[in-house]
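In: fold the following, please.
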Amino acid sequence: MTSSLPQIPALDDTFGALVIGTFLGLILYGISLNQIYAYFGSYANDKLGLKLLVATILVLETLYTITTAHICYHYLIINYFNPANLVVSVWSLNLIPVETGLLAFVTQCFYARRLFLVGRQYWPIVLIVIAILLVELGFYTAATYIAWTSGSFAILTDIEWMLTCGTSLALAADTILAGMLVKVLRDSRTGITKTDTMLNVIIMYTVNTGLLTSIFALVSVVLAVKYPHNLWNAITGFPNIRLYSNCMLAALNARKSLVERGMGVHTSISGAPSQPSISLRVFSFQRRAVETKNVDSSNGAQQTQDDVFRNRSLPAFSAVKYDH
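Out: As a prediction, this is how the structure comes out:
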């Protein structure tokens, strides 16, 4: 009787890799939900655009979670003993490329916008990055279209080069954006200890987050090139796209702590700043003078932030406002 059972192919390098990538992605999805909850609780006064951006990330992350979970359930539960169906693609598997492209596009546009707000001299670089992101999204969308019209699981090997090109372009955009943002921050050093300390923290944060997503993207590309006929790259590919949104959300949630560290502002449990009081509005990498009244305890003199920074702009995280 045992000899009459259908032969089940080895699944460790295909669906096994998908399961591992899905599990890692679910962990990061939980972290994203926690960050989104923290964002809406701490930044209720943010501009509507930022709130819509975070809501968009929530929708895309949730759809990505549903599709990856459905892939595992469809192939490994519903068709666990039906090898013939393992070679037929399912809608959720076909949607993965375009969902990946959309998540990467949205989060990287967030960083591109920051560079855009620095000044006109960086606009050509921003245009190059946007062009890269559009081509990246085009590769992912084309991959989804081909997979959808084919209906065959084997088509994944034929469109693997598209997915690899999309991941490589995302890696290139990451490198350009991280490098330019670090340059902007380094050029904004003022010689004032507190200000430079905050800038050093932001530089370290920018490098580390950019390096994290770049490493995962690079490993995905290497695995896709080295093993073109299996899905080992899903182990890093699935969680990598979650890292994009997590890094963006972490940047949004870190604004208050970074500004407080640099400006010496300490907030109470209620979120109100303690003395000395500071009225401050910081916009994303925007070159504009921000009047900051700083009360000197010894002589009571007041000075504007223009004086403090000697007419040099301070790139900082967006839409933070403290009112005394």
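In: going by C-alpha atoms from here, please, whenever you check contacts or count neighbours.
Out: Fine.
In: check the gap between Ala69 and Ala143 for me.
Out: Using C-alpha to C-alpha, to the nearest Å, Ala69 is found at 20 Å from Ala143.
In: settle it for me: which of these two has more neighbours?
Out: Between Ala69 and Ala143, counting by other C-alpha atoms under 10 Å, Ala143 is the more crowded of the two (25 against 17).
In: let's see this one next, to set against the first:
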Amino acid sequence: MLVSIDFNNFHFQSNENLGAIEIGTFLGLILFGILLGQAYSYFGRSRKDRFALRLLVSILVLLELVHTLLLAASIYYDTVTTWEAPRTNTYTLSTATFFENLITIIVQLCFAHRIHRLSDKGRPSMIALICVVLAVLRFVGAFAVGVEGMLDVAHDGGTGVFVVRVSWLITSTLSVGAAADVLIAASMIYYLRRLSSPTHLRRTTDILNRLTRWTVQTGLLTSLAHVAAILCFQTIGNLVWLAIYIVLAKLYSNSLLMILNARPGTGPLTLNETTSIEFGGTTSGTRTVTTLQLSHLHHDTSEIQVDVTVDKA
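Out: Take a look at the predicted model:
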């Protein structure tokens, strides 16, 4: 059976609307594949991590799976189910924003907790507290936008006109998210660089430099994505900003797993690197030399392996 389409009466969304959402979804699928690889690497390397952390990563991957399926369902609905009269907004697309919002606040709170641990002041860190406040404000704003999206589908048929009505809320939410990301990235860079010193083992310094590099790349990347979404929303009258917003969740999840995988592995203890420290002393004409060989161990333990060799001359 041949199917013909009358293109004269074929009303479909433009490249800037449905096309933008499709591109965002396809990029999200690529980032989701990278996320699965990151998760596989994490669970293979971090068997000694706390159960709570491993459970958090599992929940994050599950949320990303649901988020990805919702976006795919939204594309299918617009291009297959309602191909004759596609709508700007759908229930699946609005629901996906709730999952993006939940993923974002989980990752931002994890980074805020890490900043608190790195500050090592024995009391709540003011910077970490500010990060938490910004993350919560961003969560509340994005949740309100998601509710407006649901109401738009229920009452206006998914026209998307609510975006004009709550444009100030969308801009404010994206701005707060960008501010939180910049503060998180800057704080982690500061604390990680402060931990790096000439007295540390070379391997430890390499790890800190790697963590700093990932912090710069991932923290600034999500910040730039927020800024790009704001600029597109304010200057371009289409859904390009939504395509950027779609991939934000994937960027956040990958950033957290990249930081976790940048840590040293948790496998068997090995003498990958040793540092020798000699102490010399003289007792009754006998010279004693003690050599300490310190091996770098996993980040979650304070244990130090010491080999002592005593030479008497």
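In: what sits against His113 of the second structure?
Out: The neighbours of His113 of the second structure, taking C-alpha atoms under 8 Å, 6 or more residues apart in numbering as the test, are Ala128.
In: ok, for the equivalent of Ser150 of the first structure over in the second structure, nearest residue in space, not its chain neighbours?
Out: When the second structure is aligned by TM-score structural alignment, Ser150 of the first structure is paired with Asp152. In this structure, Asp152 of the second structure finds its nearest non-sequential neighbour in Gly158, 5.4 Å apart by C-alpha to C-alpha, 6 or more residues apart in numbering.
In: that's a helix at that neighbour, yeah?
Out: No - according to DSSP: H, G, I helix; E, B strand; the rest coil, Gly158 of the second structure belongs to no helix; its state is coil.
In: what count of nearby residues applies to it?
Out: For Gly158 of the second structure, using other C-alpha under 10 Å, the count is 20.
In: what does Arg50 of the second structure give?
Out: For Arg50 of the second structure, the count of nearby residues is 10 (other C-alpha under 10 Å).
In: the counterpart of it in the first structure and Gly119 of the first structure: what is the separation?
Out: With TM-score structural alignment as the criterion, Arg50 of the second structure lines up with Lys47 in the first structure. Note on Lys47 of the first structure: its distance to Gly119 of the first structure, by C-alpha to C-alpha, is 21 Å.
In: before we move on, what about Ala254 of the first structure?
Out: Distance, Ala254 of the first structure to Gly119 of the first structure, by C-alpha to C-alpha: 23 Å.
In: with Met162 of the first structure instead?
Out: 34 Å.
In: quick one: which of these two has more around it?
Out: Taking other C-alpha under 10 Å, Met162 of the first structure and Gly119 do not tie; Met162 has more neighbours (21 against 12).
In: so what's the residue mapped onto that one from the second structure closest to, chain neighbours aside?
Out: Following TM-score structural alignment, the counterpart assigned to Met162 of the first structure within the second structure is Leu169. Setting aside the residues directly before and after it, Leu169 of the second structure is nearest to Gly141 in space (C-alpha to C-alpha, 6+ apart), at 6.6 Å.
In: do the same with His299 of the second structure
Out: Of all residues not flanking His299 of the second structure in the chain, Pro264 sits nearest, at 6.8 Å (C-alpha to C-alpha, 6+ apart).
In: state the helix or strand in which the aligned residue in the first structure for the one you found lies.
Out: Counting by TM-score structural alignment, Pro264 of the second structure lines up with Lys256 in the first structure. Using DSSP states H and E, the element containing Lys256 of the first structure is helix 255-263.
In: and for Tyr39 of the first structure?
Out: Residue-wise, Tyr39 of the first structure maps onto helix 15-42 under DSSP H and E.
In: cool, Arg281 of the first structure as well?
Out: Arg281 of the first structure belongs to strand 280-282, assigned by DSSP H and E.
In: same check on Phe279 of the second structure?
Out: In this assignment (DSSP H and E), Phe279 of the second structure forms part of strand 274-283.
In: what helices and strands are in contact with the helix or strand following that strand?
Out: For strand 274-283 of the second structure, the following helix or strand on the C-terminal side (DSSP H and E) is strand 286-295. With contacts defined as 3 or more C-alpha pairs under 8 Å, 6 or more residues apart in numbering; DSSP states H and E, strand 286-295 of the second structure has these neighbours: strand 274-283, strand 305-312.
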